[in-house]
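Peer 1: Here's my sequence, what's the structure:
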Amino acid sequence: MSFKMEMEKFFAKMGKADKKMALALEQPKRGTGELELLRFTKKVRVKTWDADGFCGVTINGSYTKNAHILMLPGGAYTLEPTGRSREIAEYFAMEERMRVSIFQYPLAPEYTALTAHQCLIKAYTGLICEYPDDEFYLFGDFSGGGLALSFLQELRDMGNLPMPVKTAVVSPWLDISLNNPRIKIAKKTDPVLPVDALKAAGARYCGPLEPDHPFVSPIFGDWNHLGPILIFSGTEEILTPDCELLAERAGTLEGTELIYKKGAGMPHNWIMTASKETEATLELISSFFQEEHMEF
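Peer 2: Down below sits the predicted model:
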């Protein structure tokens, strides 16, 4: 493990990152503006758009291919995207020459999962209409990963929109209730995620939906016929027990290729830290998206 990642884990523990996140979830900041045009590097072209008033941006590097990532940033369905989400999108656009659209879907507590899904359908439909020659890929981290997997199931059930070619998620929130008994053990090594605060945030996001509804807990949905899916989680985070539970079903699925990569010693959502491990993970995701056959 790189020195930078070791230091990130050390400071997360010593700085009580879980308590800071709990406070942020109780008092979420709004209007942080991390997706504003002027915040992006001048090396990419940026176009803004909206779906029912919720903002999105599409960025292009030089000589962009017709591969198009729809990126759903994490934040426990409550926090706005950080600058790292923007930097990751810039990486895919500049280094991998893929078009990237980031959608800031509706967040709790102002909105619930029903509104988030309604707006995401409109955003995806609009992108397909505007870029009819593009092949779409779905990418999300943390709650964005959970939403991506819920959305994938919804698209399959709707049957009137093209499915993403492939999906990749990092540290996805698969069960909004966090009731897996193995989470109590995992919590001992997770310095980032506050279980009780996440449960409260998840309840706000559920709104009228039951916690086992696939819109909020994709692990309880139908996982057949979703195409290739690449999932990452770290050995030192509370979301890994549910990822392991899902991975156990991989061999029983029809029309879904589930690839699970567990990062040894990795903390929650490590791609939010610029490091050698993050570079390797993003390269794997890019290769997964763009290669027809790849050994993992």
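Peer 1: Going by C-alpha atoms from here, please, whenever you check contacts or count neighbours.
Peer 2: Will do.
Peer 1: show me where this protein has helices.
Peer 2: 3-14, 17-26, 83-94, 113-130, 143-158, 183-186, 195-206, 240-247, 276-290 (DSSP state H).
Peer 1: and these, which is most packed in?
Peer 2: Of all the helices of the chain, helix 143-158 carries the top mean neighbour count, a mean of 23, counting by mean count of other C-alpha atoms under 10 Å.
Peer 1: So what angle separates the directions of that helix and helix 195-206?
Peer 2: Helix 143-158 and helix 195-206 meet at an angle of 40 degrees, taking axes from the mean of the first three to the mean of the last three C-alpha atoms, to 10 degrees as the criterion.
Peer 1: Proceed likewise with the subsequent sequence, for comparison:
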Amino acid sequence: MSNNKSFIAKIEETVLKFLKPEYMDSKDKADDFINDRLNAQEKPVKSIFKSFDFNGMQVFTFGNDNAQNTILYIHGGAYISEINYQHFIYCYLLARKLNAHVLAPVYPLAPKHSANDAFEAITELYKSRVQKNNLIMMGDSAGGGFVYSFCQYLKTVNLEQPDKIITFSPWVDISMSSPPYNSSDDPILGEIGLKEIGKSWAGDLSTKDYRVSPLFGDSTDLADTLIFAGENEIFYSDIRKYAENLKRDGVNVKLVTGAKLFHIYPLFPIPEAKNVLNDIKRYLDD
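Peer 2: Reported below is the predicted structural model:
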């Protein structure tokens, strides 16, 4: 990996630090945020991009259904924030650059819903696509963590694994049980807020249940996986640990580290993100 962070990435990081949500570093503000989300009205997400209804779940779609690759993209947002313009733009780029049909479901979120609700919704969507050639599960942050939990879960219901797994900065331990975490250095996330949100997402499950924290699950027989993570992000040590678990369980895994970079850096308009898309294209062509 290159040790030189681009000038544009440095600017982006400065902006992110300025915009970092207060609830990430304050339990009181995190509790207020969770309560606000609990009282917020659920309504369809508006976007210029197309979506369809699947068993009552809104699913955004990018590219052609007959494309070479099919990507089921699970968006991040700490399991509490809905899909946003950043995800839409990235899914659009994936469809164009990778000759892919990309599906991005608006899955049930905390605190009104918990992980079990999302598993039920995503399982049915997955079943409708599992026979597609070159099916790739992809996700960022919380969505990346969900992908690994979901693929572990697939083994328990005798469903086929996807052809490949690609994640960006996956949240693999919502219990945040391996401190110290570099909350003060991470321009996006904070340990205090994440712990509170994680409890809400787990619902009746332990925060160390594999269905919410894949770090503690059995990853044997998972598909080949490619992980991108920023060296300076709060999840980096947990991601490295999970990559080692994948290797231990016999999974063909590659971890690509963005030197001195931040959480989900591939989704930002920085030069390093272009390199990531090229890496993914080569990975899918192998």
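Peer 1: Report the TM-score for the pair.
Peer 2: Laid over one another, the chains give 0.88 as their TM-score (TM-score structural alignment, normalised by the length of structure 2), with 274 aligned residues with a C-alpha RMSD of 2.2 Å.
Peer 1: Mind checking the helices of structure 1 for the one nearest to residue 253 of structure 1?
Peer 2: Nearest to residue 253 of structure 1 among the helices of structure 1 is helix 240-247 (10.4 Å), distances taken as C-alpha to C-alpha.
Peer 1: So which elements touch that closest one?
Peer 2: If you count contacts as 3 or more C-alpha pairs under 8 Å, 6 or more residues apart in numbering; DSSP states H and E, helix 240-247 of structure 1 packs onto helix 183-186, strand 227-236, strand 256-267.
Peer 1: Next, format the helices of structure 1 as JSON lines and append distance to residue 57 of structure 1.
Peer 2: Formatted as JSON lines, the helices of structure 1 follow (distance: least, C-alpha to C-alpha, whole Å):
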{"stretch": "helix 3-14", "distance to residue 57 of structure 1": "29"}
{"stretch": "helix 17-26", "distance to residue 57 of structure 1": "25"}
{"stretch": "helix 83-94", "distance to residue 57 of structure 1": "10"}
{"stretch": "helix 113-130", "distance to residue 57 of structure 1": "11"}
{"stretch": "helix 143-158", "distance to residue 57 of structure 1": "16"}
{"stretch": "helix 183-186", "distance to residue 57 of structure 1": "35"}
{"stretch": "helix 195-206", "distance to residue 57 of structure 1": "24"}
{"stretch": "helix 240-247", "distance to residue 57 of structure 1": "30"}
{"stretch": "helix 276-290", "distance to residue 57 of structure 1": "20"}
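Peer 1: Can you tell me what residue 210 of structure 2 aligns to in structure 1?
Peer 2: Aligning on TM-score structural alignment places residue 210 of structure 2 opposite residue 214 in structure 1.
Peer 1: Repeat that for residue 125 of structure 2.
Peer 2: Taking TM-score structural alignment, the alignment pairs residue 125 of structure 2 with residue 123 from structure 1.
Peer 1: again with residue 249 of structure 2
Peer 2: Residue 249 of structure 2 maps onto residue 253 of structure 1 when the alignment is built from TM-score structural alignment.
Peer 1: Which residue, other than its chain neighbours, is closest to its match?
Peer 2: residue 224 (5.4 Å; C-alpha to C-alpha, 6 or more residues apart in numbering).
Peer 1: what about that neighbour, neighbour count?
Peer 2: The number of residues packed near residue 224 of structure 1 is 15, by other C-alpha atoms under 10 Å.
Peer 1: what's the answer for residue 180 of structure 2, then?
Peer 2: For residue 180 of structure 2, the neighbour count with other C-alpha under 10 Å is 10.
Peer 1: now residue 258 of structure 1
Peer 2: By other C-alpha under 10 Å, the residues close to residue 258 of structure 1 number 20.
Peer 1: List the contacts of it.
Peer 2: Counting by C-alpha atoms under 8 Å, 6 or more residues apart in numbering, residue 258 of structure 1 makes contact with 228, 229, 230, 231, 247, 250.
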